[in-house]
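Colleague: dropping a prediction and its sequence here:
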Amino acid sequence: MSAMLEVRDLHVAYGQVEAVRGVSFTLDEGHISSIIGPNGAGKTTLLASLMGLLPPARGEVLFDGVDVAKADVETRLDLGLCLVPEQRELFGDMSVLDNLVLGSYIRKPSSSQLRQLLDETYARFPRLAERRNQRADTLSGGERQMLALSRALMSRPRLLMLDEPSLGLAPLIVQSILAEIGHLRSAGLSVLLVEQNARAALRVSSEGHVIEGGSITHSGPSDQLMNDDQVRRAYLGGE
């Protein structure tokens, strides 16, 4: 069986500066894969390119065996790719409910389907039900991340890409968010996770990749990477 996502020799540049250099990896359906590495390593650039926000200089991005490297964002959304960016990019002057409804727009759900999506969201994060009539810009950082994640899930994605979901959040909120990401795998969703908290990311992942200087330096099952001396010293605080 072929992988859901296959990235082959991907190069992405900002002008003359190559930020992603020959990256290749696969992601199987129903798996969570983490991408870890230092700041400036090219992790965010990689996700932006996979979502169609940055065109690659060369390389292939195969989704269900079809090369989408030159496809626009809308086409990728239709296929089931979805990105939650680091900045979360909520509509701050709109309510929590309206942000969620907008997330479902691409699927054009019926009234009953929309209600089911909202019920699932509120069961996942009850705090969003309590805040559903509040403006998004009045939420705490943790609540905003819950909303950003939930808005993405309203589109019924097949591949969810998350850029630094724990950034700036309190430890208990981080634990809750990452636990929910782990639960998504049991629902059959595929997740590509860029995360500064490398240990927590690898714990919820099937496999991981280390990016340094725009290139993948280590790949493997998560438990294998957590026991790799070099990875532990660089990213996990181990000796």
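Modeller: That came in fine, so what should we check first?
Colleague: for the rest of this, base every contact and every neighbour count on C-alpha atoms.
Modeller: OK.
Colleague: give the contact list for Ser155.
Modeller: Gly103, Ser104, Tyr105, Ile106, Arg107 (CA atoms under 8 Å, 6 or more residues apart in numbering).
Colleague: in helices, which of the residues you listed fall?
Modeller: Gly103, Ser104 (DSSP state H).
Colleague: relative to Gly214, which of the contacts of Ser155 is nearest.
Modeller: Top of the list for closeness to Gly214, among the contacts of Ser155 and by CA to CA, is Gly103 at 31.2 Å.
Colleague: counting contacts, what elements does the helix ranked longest in the chain pack onto?
Modeller: Of all segments of type helix in the chain, defined using DSSP H, the longest is helix 171-186. Counting contacts by 3 or more CA pairs under 8 Å, 6 or more residues apart in numbering; DSSP states H and E, helix 171-186 is packed against helix 141-153, helix 198-204.
Colleague: what's that helix in contact with?
Modeller: 30-32, 124, 142, 146, 165-166, 190-191, 200-201, 204-205.
Colleague: and Ala19, which helix or strand is it part of?
Modeller: In the assignment (DSSP states H and E), Ala19 maps to strand 17-27.
Colleague: the structure to be compared is supplied as follows:
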Amino acid sequence: MIDQQPEVVLDDSRDPIVVVDGLHIVYRVYGAGGNKGSAASALMRVVRREGRPQMKEVHAVRGVSFIAYRGDAIGIIGTNGSGKSTLLKAIAGLLPPARGGVYTDGQPSLLGVNAALMKDLSGSRNIVLGCLAMGLDMEETKKRYDQIVKFADLKPGFIDYPMNTYSSGMGARLRFAIAAARTHDVMLIDEALATGDAKFKRRSKAKIEELRKDAGAVFLVAHNLDVIEETCNRVIWLDDGRIRMDGDPQSVIKSYTEASGK
């Protein structure tokens, strides 16, 4: 158990863009206690008011504090269940804090593996809808369309196929290509690069570098530590919802791999 969080020190020479201050995120999960059975039997118990559901609290993020500065590309690492994706969702404003807070200078944009695109629509149509949802007008969307298609590097003709025919890798590439078509104040990437091949990861790294220069900050969650080390200038290691280490990529990743045996 980690009781002490790393001390947060403000760098007066840099411009803060995200401040996470004593953040706690708690999920409340309802279940049927010790009762087991099918969904149908559970529904009947609810209807009959039998076996009142019990609530369980899951403390996913525990007192996390740090400051991200303009130009930062921050990797978030940790084992499954350490709170990485929960932290990104909290920064994006999708999860309310139980205690503490998140303050951002600008609008965070979360790009996840399960980012919402319309699976029954073609990739082409999703590009248009995705760009409009990000605030681009039709003229800007048309200008960026060919660039998005080229970056996604789909199989010939697939841009006109419904997205439910895409592989997971193709869908992830298209989502990243759409999200990277505009400048973001804070870009949050959750495992979006995990299914890409080496060529796509090189292009993604170059695009993230470009976004860092033109925008605010980039946060990246990925199990592939090589991607984190090559892409980020800083790494935060989460363990059981707490920050165990925050620093330069090589030092943090080395300590993490030694501790976790990865």
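Modeller: Structure's in. What do you need? The structure displayed is predicted, hence computed values, not measured ones.
Colleague: can you calculate the TM-score here?
Modeller: The TM-score (TM-score structural alignment, normalised by the length of the first structure) is 0.81; 217 aligned residues with a CA RMSD of 2.2 Å.
Colleague: from the chain's centre, how far out does the strand holding Ala19 of the first structure sit?
Modeller: 16 Å (CA atoms, centre = their mean, to the nearest Å).
Colleague: quick one: that strand to the second structure mean distance?
Modeller: By mean CA distance after the TM-score superposition for the first structure, the fitted strand 17-27 of the first structure averages 1.3 Å away from its aligned residues in the second structure.
Colleague: what range in the second structure matches that strand?
Modeller: Aligned by TM-score structural alignment, strand 17-27 of the first structure falls on residues 58-68 of the second structure.
Colleague: wait, what's in contact with Ser122 of the second structure?
Modeller: Counted by CA under 8 Å, 6+ apart, Ser122 of the second structure has contacts Ile159, Asp160, Tyr161, Pro162, Met163.
Colleague: what's the match for it in the first structure?
Modeller: So, by TM-score structural alignment, Ser122 of the second structure is matched to Ser95.
Colleague: roughly how far does that match sit from Asn197 of the first structure?
Modeller: Separation of Ser95 of the first structure from Asn197 of the first structure (CA to CA, to the nearest Å): 30 Å.
Colleague: same question, Leu159 of the first structure
Modeller: Counting by CA to CA - Leu159 of the first structure and Asn197 of the first structure are separated by 21 Å.
Colleague: higher neighbour count, those two?
Modeller: For Leu159 of the first structure versus Asn197, neighbours defined as other CA atoms under 10 Å are more numerous around Leu159 (26 against 17).
Colleague: what's the match for the more buried one in the second structure?
Modeller: Using TM-score structural alignment, Leu159 of the first structure sits opposite Val186 in the second structure.
Colleague: ok, now how distant is the nearest residue to its match once chain neighbours are set aside from Ala179 of the second structure?
Modeller: Closest residue to Val186 of the second structure in three dimensions, ignoring its sequence neighbours and counting by CA to CA, 6 or more residues apart in numbering: Pro108, at 4.4 Å. Distance, Pro108 of the second structure to Ala179 of the second structure, by CA to CA: 12 Å.
Colleague: list the contacts for the counterpart of Ile211 of the first structure in the second structure?
Modeller: In the second structure, Ile211 of the first structure lines up with Leu238, judged by TM-score structural alignment. Counting by CA under 8 Å, 6+ apart, Leu238 of the second structure touches Ile76, Ile77, Gly78, Thr79, Ser82, Gly83, Lys84, Arg244, Met245.
Colleague: how many residues are close by Leu83 of the first structure?
Modeller: So Leu83 of the first structure, with other CA under 10 Å, has 22 neighbours.
Colleague: residues in the second structure aligned with the one helix or strand it maps to?
Modeller: Assigned by DSSP H and E, Leu83 of the first structure belongs to strand 81-84. Taking TM-score structural alignment as the measure, the second structure aligns residues 108-111 with strand 81-84 of the first structure.
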